[in-house]
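>>> next come a sequence and a model predicted from it.
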Amino acid sequence: MLARRRYCWRWAVHLLTALIALGGAGEAAGGPPKPGGGNRPTVSVIDALGSGESAGFRRAYAPRTLHFPDDHGPHPDFRTEWWYFTGNLVGGDGRRFGFQLTFFRFALAPQQTPPAETSSAEQRASAWGTRQVYMAHFALTDVAGEHFQAAERFSRDALGLAGAQAKPFRVWLEDWRAQGDVSGPGALELTARTEDMGIELTLQGGKPLVLHGERGLSRKSAEPGNASYYYSRTRLPAAGRVWVGGRAYEVTGEAWLDREWGTSTLGAEQAGWDWFALQLSDGRELMFYQLRRKGGGVDPMSAGTLVSTDGSARGLNA
């Protein structure tokens, strides 16, 4: 399996559009969208993507003990976060498919008061109010049909439209969702549909959870705090159905889950990164991210992880 993702500032355009549609503001999205641009965002694009002002948010300075299932859920005290599923599937007739289903959380503003110390009325003056925006990407490749389709959605963490929770694990945006057992042998279910494509997959235990970097701390630049907490499930047996071209296919295959959260990730001279995930035929897995510099070339902080057949991991450097 080969999966690849590219992070760059063109994502900013999509996020800014979402914030306008959601009525986002520097404090929070406080009401339904108003006609005529009544709710105009005051948060900048770069700030929303995590490389601008980080005051009020926690940052990933040092390794910490990750606690599960709690850390499968959201971390609203950090600015950005994602649950990133990819996989390769094959039908009974040998037809091959690739999929991606990803949920992103973006904080519009820091949490002001611990939720336990604040009444629900004080936390939100409006039922539409939120400090969290979610974005989801769904993509499906039909290899034999030489056809790739992709869709995205945006919504707010309010009125049940989107959100995430740890116990029991669930992350969703409208009817796209992932739920179930993330770290154990139990099932993890993925569901996403559009008019033209869909998946209903069950992922089983597979190989154990892997921590990347320094016990889960993945440093992206030399500046302290430009890092994230990062773990993966690198090989999850998958089975279920795929819908494409007006047909349903029973499929099996293998999936990969990436989990990452942080506040300020890239340094001033970094433009983004390319991420690769490979499930090798000998039972090992390889993850590597290549950080790109604004002036061109590869940043020396680029790194990766090689996972052995027994689940043990070895860090790799550029």
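In hand now; what should we look at? As the structure is a computational prediction, the values presented were derived from the model and not from experiment.

>>> CA only for contacts and neighbour counts going forward, please
Fine.

>>> measure stretch 73-80 end to end?
13 Å (CA to CA, to the nearest Å).

>>> can you list contacts of that stretch?
By CA atoms under 8 Å, 6 or more residues apart in numbering, the residues outside stretch 73-80 that reach it are 48-50, 54, 57-59, 81, 104-108, 110-111, 132, 164-167, 169-171, 261-264.

>>> out of these, which are inside strands?
Among the contacts of stretch 73-80, the members found in strands (DSSP state E) are 81, 104-107, 132, 164-165, 170-171, 261-262.

>>> now, the most widely separated pair of those?
Using CA to CA, the ones in strands among the contacts of stretch 73-80 span at most 19.7 Å, a distance reached by 170 and 262.

>>> between these two, point out the one with more neighbours.
Between residue 170 and residue 262, counting by other CA atoms under 10 Å, residue 262 is the more crowded of the two (27 against 20).

>>> remind me, longest strand of the protein?
Longest strand in the chain, counting by DSSP E: strand 227-244.

>>> from the chain's centre, how far out does it sit?
11 Å (CA atoms, centre = their mean, to the nearest Å).

>>> helices or strands up against it?
Under the contact criterion of 3 or more CA pairs under 8 Å, 6 or more residues apart in numbering; DSSP states H and E, strand 227-244 touches strand 197-203, strand 210-211, strand 217-219, strand 247-262.

>>> out of these, the one nearest residue 16 is which?
strand 247-262 (19.6 Å).

>>> picking up where we left off before, which of the helices and strands packed on strand 227-244 sits closest to residue 311?
Closest among the helices and strands packed on strand 227-244, using CA to CA: strand 210-211, at 7.5 Å.

>>> below is structure B, check it against A:
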Amino acid sequence: MNARVLVLLCLPGLAHAQGFAGLGGEAGGFALPDPSVAPAFPDDHGAHPDYRIEWWYVTANLTGPDGTPYGLQWTLFRSALAPREATGFASPQNWLGHAAVTTPESHLFTQRLARGGIGQAGVEAAPFAAWIDDWRMAGPDFDNLDLAASGPDFAYDLSMSATGPLVLHGEAGYSVKSGKGQASYYYSQPFFAVEGVLRLPDGAVEVSGHAWFDHEWSSQPLSDRQTGWDWFSLSFEGGAKLMGFQLRENDAAGYSYASWIAPDGTLTPYVGDFEAEPLEMASLDGVEVPVRWAVRLPQREVAVDVTALNPAAWNALSPPYWEGPVTITGSHEGRGYLEMTGYE
């Protein structure tokens, strides 16, 4: 699911629209996902300017030579003021980039803003390239990508190689987000092996590990009652993976979904069966945020504690949200990523 929608709050008039970050507002002439049409590749790795919002998202769990764990985020958001593309300053497309590195002791983050039509930011399907200024995710094909970003106090250069297939969430990529039927197109590449270099205030660190890529696009993915979400991408020892989210509502039970991903990439969807209960809170910028969770998927005998590597992984951007690496203990062991939006 993911906070990739944050770009909306950088655009005039959308910050106070219905639903979280305006995502519950009417589509207003933009395209809507069609459950009878599945994503097709490589074309759908690219941008979809007739949809209102879109994001390309990488999170990575990494390890240094001395065993220190690290987390990494690279995100490119697209938001449209109108359902079309154009060249020059006539383009209605707006772009936002977020990048972060998390260690057990620190959380470093930054952002970039751009507009469409002038080459400052964009996405090309084949060969794949996504960029904003000098930040890039690109390669000769989607199975082999280089990833780079930099901020005032960090930078990274990584290589990612796919070791498994793409997975389509929901029903063949049609991902329902509410009981009212709002939906997005949503697929992942959760099988990237990663190696490269982090450049941190204390020096360069060689790292390796695994990354999870998400691509999602829609025009009205939430209902007007939904206030935020908790999104988990969990990689278990043994090779299985779990993506689960719950969308919160102030005055009613929320909507939940999970994808169980077998080591060979086979996906089994579960609607309404994913459970996530906060166990421990942290106060960050005056906001109480859960940083330890009990996560359950009874059909797969999953009953785990999910704990933040660094509870202070708070992106103080517009709007602020929590995004960081987690450790997994209990019925399954492993590492993953957690994103939480809409906490006030």
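Received it, and whenever you're ready, just let me know what you need. Note that the coordinates shown come from a computational prediction; the quantities given were computed from them, not determined experimentally.

>>> would you list the helices and strands packed on strand 227-244 of structure 1 in TSV and tack on distance to residue 85 of structure 1?
Formatted as TSV, these follow (distance: least, CA to CA, whole Å):
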stretch	distance to residue 85 of structure 1
strand 197-203	10
strand 210-211	15
strand 217-219	19
strand 247-262	5
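
>>> out of those, deepest packed?
strand 217-219 (a mean of 25; mean count of other CA atoms under 10 Å).

>>> what's it aligned against in structure 2?
Using TM-score structural alignment, the residues of structure 2 aligned to strand 217-219 of structure 1 are 174-176.

>>> what does stretch 165-172 of structure 1 give?
Taken onto structure 2 by TM-score structural alignment, stretch 165-172 of structure 1 occupies residues 124-131 there.

>>> and the matching stretch, end to end?
So stretch 124-131 of structure 2: terminal residues 9 Å apart, CA to CA.

>>> and that stretch, how far from the chain's centre?
Averaged C-alpha coordinates place stretch 124-131 of structure 2 at 18 Å from its chain's average position (CA atoms, centre = their mean).

>>> which of the residues in it are buried?
By neighbour count on 16 or more other CA atoms under 10 Å, the buried set for stretch 124-131 of structure 2 is 124-126, 128-131.

>>> residues touching that stretch, excluding its own?
Here stretch 124-131 of structure 2 has contacts from 42-47, 76, 120-123, 136-142, using CA under 8 Å, 6+ apart.

>>> so what's the residue count around the residue lying closest to residue 204 of structure 2 once chain neighbours are set aside?
Sequence neighbours aside, residue 198 is the residue nearest to residue 204 of structure 2 in space, at 5.6 Å (criterion: CA to CA, 6 or more residues apart in numbering). If you count neighbours by other CA under 10 Å, residue 198 of structure 2 ends up with 24.

>>> again, but for residue 282 of structure 1
Neighbour number of residue 282 of structure 1 under other CA under 10 Å is 8.

>>> skipping adjacent residues, who's closest to the aligned residue in structure 1 for residue 159 of structure 2 in space?
For residue 159 of structure 2, the aligned position in structure 1 is residue 202, judged by TM-score structural alignment. Of all residues not flanking residue 202 of structure 1 in the chain, residue 189 sits nearest, at 4.6 Å (CA to CA, 6+ apart).

>>> doesn't residue 199 make contact with the one you found?
No. Residue 189 of structure 1 lies out of contact with residue 199 (CA atoms under 8 Å); the separation is 10.1 Å.

>>> that older thread, the helices and strands packed on strand 227-244 of structure 1: which one's closest to residue 92 of structure 1?
Across those, closest to residue 92 of structure 1 is strand 247-262 (CA to CA), at 6.6 Å.

>>> next, the mean deviation of that closest one compared to structure 2.
Compared with structure 2 after the fit, strand 247-262 of structure 1 shows a mean deviation of 0.7 Å (mean CA distance after the TM-score superposition for structure 1).

>>> helices or strands next to that strand in the packing?
Against strand 247-262 of structure 1 (3+ CA pairs under 8 Å, 6+ apart) you get strand 80-91, strand 227-244.

>>> any residues touching it, and which ones?
58-60, 72, 75, 78-92, 203, 227-243.

>>> which residue in structure 1 aligns with residue 212 of structure 2?
Per TM-score structural alignment, residue 212 of structure 2 is aligned with residue 256.

>>> distance check, its match against residue 224 of structure 1.
According to CA to CA, residue 256 of structure 1 stands 29 Å off from residue 224 of structure 1.

>>> ok, now residue 293 of structure 1?
Taken as CA to CA, the span from residue 293 of structure 1 to residue 224 of structure 1 is 18 Å.

>>> who has more neighbours, those two?
Using other CA under 10 Å as the criterion, residue 293 of structure 1 and residue 224 rank with residue 293 on top: 18 against 15.

>>> the more buried one and residue 268 of structure 1, how far apart?
Distance from residue 293 of structure 1 to residue 268 of structure 1, by CA to CA: 9 Å.

>>> and the match of strand 217-219 of structure 1 against structure 1, how far off on average?
Averaged out, stretch 174-176 of structure 2 is 0.4 Å away (mean CA distance after the TM-score superposition for structure 1).

>>> other residues contacting that stretch?
Contacts for stretch 174-176 of structure 2 (CA under 8 Å, 6+ apart): 33-35, 38, 168-170, 182-186, 221.

>>> quick one: which of those residues is nearest residue 86 of structure 2?
Distances from residue 86 of structure 2 to those, taken as CA to CA, are shortest for residue 33 (22.3 Å).

>>> how near is the corresponding residue of structure 1 for the closest one to residue 50 of structure 1?
Counting by TM-score structural alignment, residue 33 of structure 2 corresponds to residue 60 in structure 1. Counting by CA to CA, the gap from residue 60 of structure 1 to residue 50 of structure 1 is 13 Å.

>>> quick one: common contacting residues for these two?
residue 263.

>>> show me what residue 277 of structure 1 aligns to in structure 2.
That one, residue 277 of structure 1, aligns with residue 233 by TM-score structural alignment.

>>> for the residue nearest in space to the middle of structure 2, what are its contacts?
Nearest residue to the geometric centre of structure 2 (CA atoms, centre = their mean): residue 2, 4.0 Å. Going by CA under 8 Å, 6+ apart, residue 2 of structure 2 touches 229, 231, 339-340.
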